[in-house]
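S.K.: Sequence first, predicted coordinates after that:
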Amino acid sequence: MSPSTERSADRSAAPTAVVTGASSGIGAATARRLAAEGYRTVLTARRAERIEALAAELTAAGHQALAHVLDVTDRPAVDAFADRLGPLAPGSVLVNNAGGALGLDPVATGDPADWRAMYEVNVLGVLNVTQALLPALVASGDGTVLVLTSTAGHGTYEGGAGYVAAKHGAHVLAETLRLEVCGQPVRVVEIAPGMVRTEEFSLTRFRGDAERADAVYAGVAEPLTAEDVADTVAWAVTRPPHVNVDLLVVRPRAQASNTKVHRER
């Protein structure tokens, strides 16, 4: 963090929203939405130029926003980030958004390296940041851990086993943590989006193959947008402190399940 970031990382009256994977898509949209709700946003991702530009955008709009380059799979870096962040004000939120999918291969031919990479970011990344920030969230007297999973964490589909397994892991992490912190002043919320069209998710999954990425949404008139999910996140975390939204599944109207999607011809 820069010197100005260090000064701003002190406890303040405004609650803090730490958003992982804030460089694009749902993460960036969530940061904008929570900034509008009055949170001091701390934007983390691996791409410095993206989060710095977003922090500048939010600051220019009159919001408190800080950018911090972070790889959630790097535990020493995560711990150092938490130490620099320091105490948190009541109402602060951790949004575990960093994640992603690689490939659409069947179990018989799936690349173990892809499976490992997906587990590292979708499960261990959530574990790293949650463990690092949980003490400060509890000490604040009113904290929230939010995990962005997926409908893939609640159902299977052919070709998706690696991603599905990882998101099931993230779901179980959130569910178990909720049991373990019961009685402490922290909520654990899981938001599980279905089909969301963002600029990078499917493109990353298919390693830059735009044709395959576009085919995912072919004929679907209105898939969810990043802003739809961000609105859902904001609603969940701004409920009164005694209200916990355990699990909220959000899909576009055209999607009834992971394998049932209406496509217009």
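M.R.: Okay, I see it. Numbers count the residues shown, from 1 in each chain.
S.K.: use CA for all of it now, contacts and neighbours both
M.R.: OK.
S.K.: what sits against the residue sitting nearest the centre point of the chain?
M.R.: Nearest residue to the geometric centre of the chain (CA atoms, centre = their mean): N97, 1.1 Å. When contacts are counted by CA atoms under 8 Å, 6 or more residues apart in numbering, N97 is found next to 19-22, 26-27, 147-149.
S.K.: longest helix in this structure, by residue count?
M.R.: helix 161-180 (DSSP state H).
S.K.: Which secondary structure elements does it sit against?
M.R.: helix 112-119, strand 143-148, strand 186-193 (3 or more CA pairs under 8 Å, 6 or more residues apart in numbering; DSSP states H and E).
S.K.: Could you check how far it is from the centre of its chain?
M.R.: Relative to its parent chain, helix 161-180 has a centroid offset of 13 Å by CA atoms, centre = their mean, to the nearest Å.
S.K.: repeat for stretch 242-260
M.R.: 15 Å.
S.K.: what does that stretch contact?
M.R.: 150-152, 155-157, 187-195, 220-224, 229, 236, 261-263.
S.K.: Show me where this protein has its strands.
M.R.: For the chain, the strands defined by DSSP state E occupy 16-20, 40-45, 65-69, 93-96, 143-148, 186-193, 247-250.
S.K.: and here's the other structure:
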Amino acid sequence: MPITFITGATSGFGKAAAEKFAANGHALIINGRREDRLQALSNKLQEQYHVAVLPLVFDVRDQQAVFNAVQGLSAEWQQIDILVNNAGLAAGRDFFNEADLNDWNTMVDTNIKGFMYVAQAVSKLMVPLKKGHIINIGSIAGKQVYEKGNVYCATKHAVDALNQAMRIDLLRHNIRVTAIHPGAAETEFSLVRLKGDAKAASEVYTGMKALTAEDIAETIYWTTTLPPHVCVNDMIVTCVQQADAFYYNRV
């Protein structure tokens, strides 16, 4: 039974990915900060799909907590086949000169530093096995910068660069590294970004059928089903009504 480690599993892409991999017989290590949600998901997956699930509650921003959790895994759970490096967020959407520095720090600490901590901790376990697949969840904001995106876009550009760097540095260890960059996807993302303003969050997707968390989970899973000599390096995924970070066909 393959083992898949998913960060940010309590909502959005991470939760949908956990359900998809569990449905296909993977044992799961799931991570999140919200213990109640994580435990509820763990119970649901075990009951519905009869797979082993190990919930790990920690904040990816906490370097020591990340390494303690990963290094503290039992020998059996250390045999990780796939990492879905998903934990991330956007906080605020403001002009550069008006932005809240706390928002900036939260995004940098989560989307870059936390992202790196998890990837390094897990890759250290994959190296002796000479195999593994790391899937980094980026964003179309990592390809194009838009108004009021400033630091969020910067963090996702960093994810894009780090994805390339991981692929180069882990090449000698036969580890596949994939980046998936979603466009507009209707999850809790905008609600978090806009500080709980449900009306403003819903307006982000007005006039189009946006991606769902399940769409991205399907894409993530598909990249892991290809022959072992095949690696999808980089993929941008949008709904049909979105061409890039700027152009939409709203009806």
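M.R.: Received the coordinates, thanks. Remember, it's a predicted structure, so these values are computed and weren't measured experimentally.
S.K.: And the residue nearest to the centre of the first structure? What does it align with in the second structure?
M.R.: Matched to the second structure by TM-score structural alignment, N97 of the first structure sits across from N86.
S.K.: rewinding a little: in JSON lines: the strands of the first structure, plus distance to A174 of the first structure.
M.R.: Formatted as JSON lines, the strands of the first structure follow (distance: least, CA to CA, whole Å):
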{"stretch": "strand 16-20", "distance to A174 of the first structure": "16"}
{"stretch": "strand 40-45", "distance to A174 of the first structure": "20"}
{"stretch": "strand 65-69", "distance to A174 of the first structure": "24"}
{"stretch": "strand 93-96", "distance to A174 of the first structure": "10"}
{"stretch": "strand 143-148", "distance to A174 of the first structure": "7"}
{"stretch": "strand 186-193", "distance to A174 of the first structure": "7"}
{"stretch": "strand 247-250", "distance to A174 of the first structure": "9"}
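S.K.: Can I get those in JSON lines including mean neighbour count and distance to R84 of the first structure?
M.R.: Converted to JSON lines, the strands of the first structure look like this (neighbours: other CA atoms under 10 Å; distance: least, CA to CA, whole Å):
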{"stretch": "strand 16-20", "mean neighbour count": "28", "distance to R84 of the first structure": "13"}
{"stretch": "strand 40-45", "mean neighbour count": "26", "distance to R84 of the first structure": "12"}
{"stretch": "strand 65-69", "mean neighbour count": "24", "distance to R84 of the first structure": "10"}
{"stretch": "strand 93-96", "mean neighbour count": "26", "distance to R84 of the first structure": "15"}
{"stretch": "strand 143-148", "mean neighbour count": "26", "distance to R84 of the first structure": "18"}
{"stretch": "strand 186-193", "mean neighbour count": "24", "distance to R84 of the first structure": "21"}
{"stretch": "strand 247-250", "mean neighbour count": "17", "distance to R84 of the first structure": "31"}
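S.K.: so which of those strands comes closest to V107 of the first structure?
M.R.: Nearest to V107 of the first structure, of all those, is strand 186-193, at 23.4 Å by CA to CA.
S.K.: After alignment, which residue of the second structure pairs with P106 of the first structure?
M.R.: Under TM-score structural alignment, P106 of the first structure pairs with F95 in the second structure.
S.K.: any idea how far that match lies from G14 of the second structure?
M.R.: Separation of F95 of the second structure from G14 of the second structure (CA to CA, to the nearest Å): 29 Å.
S.K.: go on, H26 of the second structure?
M.R.: 14 Å.
S.K.: out of those two, which sits in the more crowded spot?
M.R.: Each of H26 of the second structure and G14 has its neighbours counted (other CA atoms under 10 Å); G14 has more, 26 against 23.
S.K.: What lines up with the more buried one in the first structure?
M.R.: In the first structure, G14 of the second structure lands on G27 (TM-score structural alignment).
S.K.: right, and that match touches G21 too?
M.R.: Yes. Using CA atoms under 8 Å, G27 of the first structure is in contact with G21, at 5.4 Å.
S.K.: Give the residues shared as contacts by the two.
M.R.: 97-98.
S.K.: Now which residue in the first structure aligns to I140 of the second structure?
M.R.: Using TM-score structural alignment, I140 of the second structure pairs with T151 in the first structure.
S.K.: er, I29 of the second structure actually
M.R.: Using TM-score structural alignment, I29 of the second structure sits opposite V42 in the first structure.
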